[in-house]
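*Asks:* here's my sequence, what's the structure:
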Amino acid sequence: MTRPRTRRRSLVLATVPLTALALTSCSGTAHGGGSASADAAAYHLSDTTPASKGELSSFTWSLFAEPTSIDYAYSFDYPPNTVLANVCESLLRWNPDLTVSPGLATAYANPTPTTWVYTIRSGVHFHDGTVLTAADVVASLRRNLDPNVGSDWSYPFRNVKSVEATGPLQVTVTLNTPDSTFNKYLAASPGTVESAATLKADGKDYGNPGKGVNCTGPFSFSSWTPGQSLILKRFDGYWDPKLKAKAGQVKFVFLSDATARVNAFQTGEVDGGWMVPPDSYSQLSTSSAGTLYYGRNTTVADEVVGNLKGVLGNAQVRQALLMAIDRKGIIKAGAGGVGDVADSLVTRNNWNGSGSRTSVDALLKNLPQYPYDPARAKALAAKAGVNGQTVVIATSPLDSQTTIITQAVAQAATAIGLKPQIDTVSADKYTALFTDPAARKGIDLFLTFWYTSITDPLDMYGDLQSGAFANYGNWSDPQFDAAVNQAVGAYDPTAHAQAAAKAQQITMEQLPWLPLYTEPVSLFLGKRITGVSPSIDYLYYPWAAEIGAKG
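*Replies:* Model (predicted):
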């Protein structure tokens, strides 16, 4: 189902069915959240797929929903980012292994704690043939600061004081206060660079089906037929020979029905797609029509506690509820056995830049654990005063996975002495839970699949600071706020990781959200195509350029 986000990461279940192995880098059960589900089916994470054997004239790709716009300022959801990653580029790149490398900026420096200086790549052409300059970078970044634009990516710019061209190919960003996450965000949509002339000429029509976009990526916008498809064509003037597109054209087709999407994979109507419906994993893993892959992800399925004034306002009750949820059973029944019980609100991948695995293990070793134990959970809830209070769980009739999770949470509520009330709402009303405080009135719990756009746990924990837009239950803890602020201000990796780990420890003690499980990225490639790397980076990295002919 679609997961629109507002302002920053309100990754939500919304309008269509959600998710959403040949070459393997590691095998067995993946450890997305740091602990594995012993009963979960083994699966393999792939770093890549077999190298392509040549070019293609075109290939067809499925999207589970049509983008509302491909304006990068509002591309904060899977469908638009899946497309835009191949058309527009950022100053930095978020790579398949979730590291960051130069993009449209060949170099960057942090000469003072509140200054970032970017050297812009020379000789880069926009799709209309004009040449990239510092002025284009300035115009593009400043849009995220403009309240008249209302960028969904304004959060990463919250500490930005100014963005200025300090040379023909140099841009300097000045911060009001040190921010260790700012530079990392420039490898995602916040760092997107568009032609300043195009932004001015297109105005409010920028990114719509009639205008498209004019960027620097390996593919250019060709056409968009609302309700049907969006077509990209190879840009032969692309600057990076390593990522020159192997296909002459990519056609994205909008298939909102999960069954139709799986059938399209099987018949060859489409050549591939991300976010494979979990209830089709078994079917597609043995399909002669292609290959199912799993890759790196930063996604955690959570129950958001939207009401901290009711019975769930007591942390002991939240702990009891999590302990009573059969999370391994959810993975088995709702995620095709592909996933792991989450031990925090972020995956282990989010800590990749925080030192060695041993040092990270040391930071995270004392996290509270909530193993499935209904009897102990009931005793804890009774001690906290639970005695038949009603707990309202919001859901929407979207797919079997959503239904399974909702039922499991309701059963857990019953097991600890609560009276669950399932409030089934339409998709648009469910989406409103993430945008409108009034829509959350009377709702105690609602489901989300929350991913991060940078390799840093602060992309999640910043959302839970007091007063943050995505802090839906208005949770507040002064020690947590202080830990996040300390981590944001710490450029030293060790100090940054230590402060972030403290913030994580507090969330797992207080449980403002209930982490359920982690799941890998899923990818299906038909028998015509290969070459792409399965990774959550596909939202910002030009993945389609890697796809070529299989044989």
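
*Asks:* going forward, measure contacts between C-alpha atoms and count neighbours the same way
*Replies:* Will do.

*Asks:* what about the strands in the stretch 1-150 of the chain?
*Replies:* Taking DSSP state E, counting those that start in this stretch as the criterion, the stretch 1-150 of the chain contains strands spanning 59-63, 89-90, 92-94, 100-102, 105-112, 115-120.

*Asks:* now for residue 208: which residues touch it?
*Replies:* Neighbour list for residue 208: 68-71 [criterion: C-alpha atoms under 8 Å, 6 or more residues apart in numbering].

*Asks:* mark which of those are buried, thanks.
*Replies:* Listed as buried from these are 69-71; burial here means 16 or more other C-alpha atoms under 10 Å.

*Asks:* could I get those residues as CSV with distance to residue 135?
*Replies:* Below are the buried ones among the contacts of residue 208 laid out as CSV (distance: C-alpha to C-alpha, whole Å):
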residue, distance to residue 135
69, 24
70, 22
71, 19
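
*Asks:* quick one: which of those residues is nearest residue 548?
*Replies:* residue 70 (24.6 Å; C-alpha to C-alpha).

*Asks:* find the nearest non-adjacent residue to the closest one, please.
*Replies:* Using C-alpha to C-alpha, 6 or more residues apart in numbering and skipping the chain neighbours, the partner closest in space to residue 70 is residue 207 (4.7 Å).

*Asks:* and the host helix or strand of residue 411, what does it pack onto?
*Replies:* Using DSSP states H and E, residue 411 maps to helix 400-415. Counting by 3 or more C-alpha pairs under 8 Å, 6 or more residues apart in numbering; DSSP states H and E, the packing neighbours recorded for helix 400-415 are helix 315-324, helix 327-334, helix 374-383, strand 390-395, strand 419-424.

*Asks:* one more to put side by side:
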Amino acid sequence: MHAPRTALAATAVGTLLALTGCSSGDGTSTASTGAVKLTSTTPAASGALDNVTWNLPMGEPITLDPAKVGDYSPSTVASNLCDPLIRLKPDYTLAPGLATVWKRPDPKTLVLDLREDVTFWDGTPMTAKDVVASLSRQGDPATQSVNTQVLASVAGITASGEHQVTIRFRTPDELFLKYLANGFGAVSEASYLKKAGASYGTAKGGLMCTGPFELKSWKSGESITAVRNADYWDTSLRPRAKKLTFTFITDNGTLTSALLSGQIDGSYEIPSTVARALRSSDAGTLYYGPSAQTVFISPTGPSSPLADHRVTQALSLVLDRDALVKNVFDGAAQKLKTSIPSLVWKNGEAADVYAKGYDELPAVPDVDVDKARKLVDQAAPKRRTVTVATAAGDQQSLQTLTFVQAAAKRIGLTIVIKQLQPTQMSGLFYDASLREGLDATMALGYVEIPDPLSYAQMFTSPASPMNWIRYDNKQVTSLLTRSQAVLDPEESASLFTQAQALYSQDLPIVPIAAPYERMFLNKRLSGAPASFAYINMPWAAQLGATGGATS
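*Replies:* Purely as a prediction, here's the structure:
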């Protein structure tokens, strides 16, 4: 929510971005949405860099352990340090990573052939035992992995050769392979994992991975520094930057000044208020990219007034999304019928099936106050005051909730906005005690892998820790379970869209908008992807100077 893993990780739609891709002469992929121009990549860099300073506007990471990474800041850093078995591309499709080939000898077996020329930062060759250790440890409660659900259908993970790993399943699982593109599939050195124990991924314990940058230092409260891996196995992505320094500026005014002055070279997730100040600046370029992010309101428990889908439908009916997108997101967002943006599936094998299913959903509603009032009266909630949590300092979410607050008042609902510190806000998604006294949360979520099923299950499965309201539609659960167990992409997509048509009617969530990715690059830099796919790809390895000389 900041990304419950898919995580939320993490979060449709044939027409969501309304993109018709084209390619410019500089290699930049762009598309027009009517409001802004979307760019998946930026012009290729040509020069070397001594140092790049990059900001993490969501604050300092708590950990960099790939097994525990499930939020913006840690993922932005870890994606450049720890390579996954499969690599995510800017268009949200998959490509070989540390695994060169994958095959299924039968529906319950997946075989991964590994690269044989990969070494960890300390020079130790990567073998199958490192992959087995990295994946298997996430099933151990002591690891506290955010990916334990990925192993639910796994019967065993073994090294079937020095550079081959075999995964056997109790039931077929079409999602597992896709999870190998995020933190779940990142590979760490087995012996280092054992030595570091619980401190792995912390400032004290460090990391041992194979990525294009190596973790050099972590000064708590100040910065994280990584240095170039000159022996990186992917010669096409050997970094041009010698050093990469991450800062943690969360104040919008301070961030704006630092970007305009060149103190900071760039940042993803630029807030809309900062974007307005940067848009006309000659200090660099503000890029808008396709995104898998979604903003929605979700009830935090079965006693919440919003746990009744009639109340959330009423709230949806009085929300002027056009005005909200224009005024809060500065036009850089799209309205959504569901909580899953189309980038998640629009370039996949079954894109047509997903598009048809989305098109058949009811349209995003126009404002209808009378109908909304009738729904609230039918629901007759015991309480008409709703306390909604958002992160302190998150002006975009605060402005969104102010819109919601005014709309709710028209149908007799009182929205109380409760601002939580970032650690509290992030923690409430995993700790039920932090949700006490709350009725709902303003969620900024994203879908980490190219499959909408992963996100839908988190809110609809009776067994999911994210199903806070105990939603239980047996037909939906059956369809989604079958969808995961089918390895044919089109059949799986068909089952998913059938479930989506059902839960879109009774799952109490208020979809608000799908914001585009916003990235700022200082004029001396280029090369980084502008797509939200950066969250799970080695984006910084593509950074370089705009000219041929070292900067």
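
*Asks:* can you calculate the TM-score here?
*Replies:* Here the TM-score for the pair of chains, by TM-score structural alignment, normalised by the length of structure 1, is 0.91; 531 aligned residues with a C-alpha RMSD of 2.3 Å.

*Asks:* that older thread, map the residue nearest to residue 70 of structure 1 across to structure 2 for me.
*Replies:* By TM-score structural alignment, residue 207 of structure 1 lines up with residue 201 in structure 2.

*Asks:* please apply the same query to residue 536 of structure 1.
*Replies:* In structure 2, residue 536 of structure 1 lands on residue 532 (TM-score structural alignment).

*Asks:* can you check residue 516 of structure 1 too?
*Replies:* Taking TM-score structural alignment, residue 516 of structure 1 has residue 512 as its aligned residue in structure 2.

*Asks:* so how far is residue 5 of structure 2 from the nearest residue to the match of residue 536 of structure 1 once chain neighbours are set aside?
*Replies:* Spatial nearest neighbour of residue 532 of structure 2, chain neighbours left out: residue 291 (4.8 Å); criterion: C-alpha to C-alpha, 6+ apart. Here residue 291 of structure 2 is placed at a distance of 16 Å from residue 5 of structure 2 (C-alpha to C-alpha, to the nearest Å).

*Asks:* would the residue nearest to residue 532 of structure 2 count as being in a helix?
*Replies:* No. Counting by DSSP: H, G, I helix; E, B strand; the rest coil, residue 291 of structure 2 is located in no helix; its state is coil.

*Asks:* which residues sit against stretch 152-165 of structure 2?
*Replies:* Here stretch 152-165 of structure 2 has contacts from 111-116, 127-129, 131-132, 135-136, 166-173, using C-alpha under 8 Å, 6+ apart.

*Asks:* hmm, try it at 7 Å
*Replies:* Stretch 152-165 of structure 2 is contacted by residues 111-116, 127-129, 132, 166-171, 173 when judged by C-alpha atoms under 7 Å, 6 or more residues apart in numbering.

*Asks:* please apply the same query to stretch 64-76 of structure 2.
*Replies:* Stretch 64-76 of structure 2 is contacted from outside by 2-5, 9, 56, 58-61, 63, 78, 138, 144-147, 183-184, 186, 200-202, 535-536, using C-alpha under 7 Å, 6+ apart.

*Asks:* what span of structure 1 lines up against it?
*Replies:* The aligned range for stretch 64-76 of structure 2 is 70-82, by TM-score structural alignment.

*Asks:* do the same with stretch 90-103 of structure 2
*Replies:* Aligning stretch 90-103 of structure 2 against structure 1 (TM-score structural alignment) gives residues 96-109.

*Asks:* so how far is the first residue of the matching stretch from its last?
*Replies:* 23 Å.

*Asks:* equivalent analysis for stretch 332-346 of structure 1, please.
*Replies:* Terminal residues of stretch 332-346 of structure 1 lie 21 Å apart, using C-alpha to C-alpha.

*Asks:* and residue 408 of structure 2, what does it touch?
*Replies:* 315, 414-415 are the contacts of residue 408 of structure 2 under C-alpha under 7 Å, 6+ apart.

*Asks:* turn these into JSON lines, including distance to residue 381 of structure 2 and neighbour count.
*Replies:* Compiled in JSON lines, those are given as follows (distance: C-alpha to C-alpha, whole Å; neighbours: other C-alpha atoms under 10 Å):
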{"residue": "315", "distance to residue 381 of structure 2": "13", "neighbour count": "29"}
{"residue": "414", "distance to residue 381 of structure 2": "12", "neighbour count": "18"}
{"residue": "415", "distance to residue 381 of structure 2": "14", "neighbour count": "21"}
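
*Asks:* ok and the lengthiest helix in structure 2 relative to helix 309-317, angle-wise?
*Replies:* Using DSSP state H, we find that the single longest helix of structure 2 is helix 489-506. Angle between the axes of helix 489-506 of structure 2 and helix 309-317 is 90 degrees (criterion: axes from the mean of the first three to the mean of the last three C-alpha atoms, to 10 degrees).

*Asks:* do you know how far the closest residue in space to residue 105 of structure 1 that isn't next to it in sequence is from residue 163 of structure 1?
*Replies:* Computed as C-alpha to C-alpha, 6+ apart, the closest residue to residue 105 of structure 1 that is not its neighbour in sequence is residue 120, at 4.4 Å. Distance of residue 120 of structure 1 to residue 163 of structure 1, given as C-alpha to C-alpha: 14 Å.
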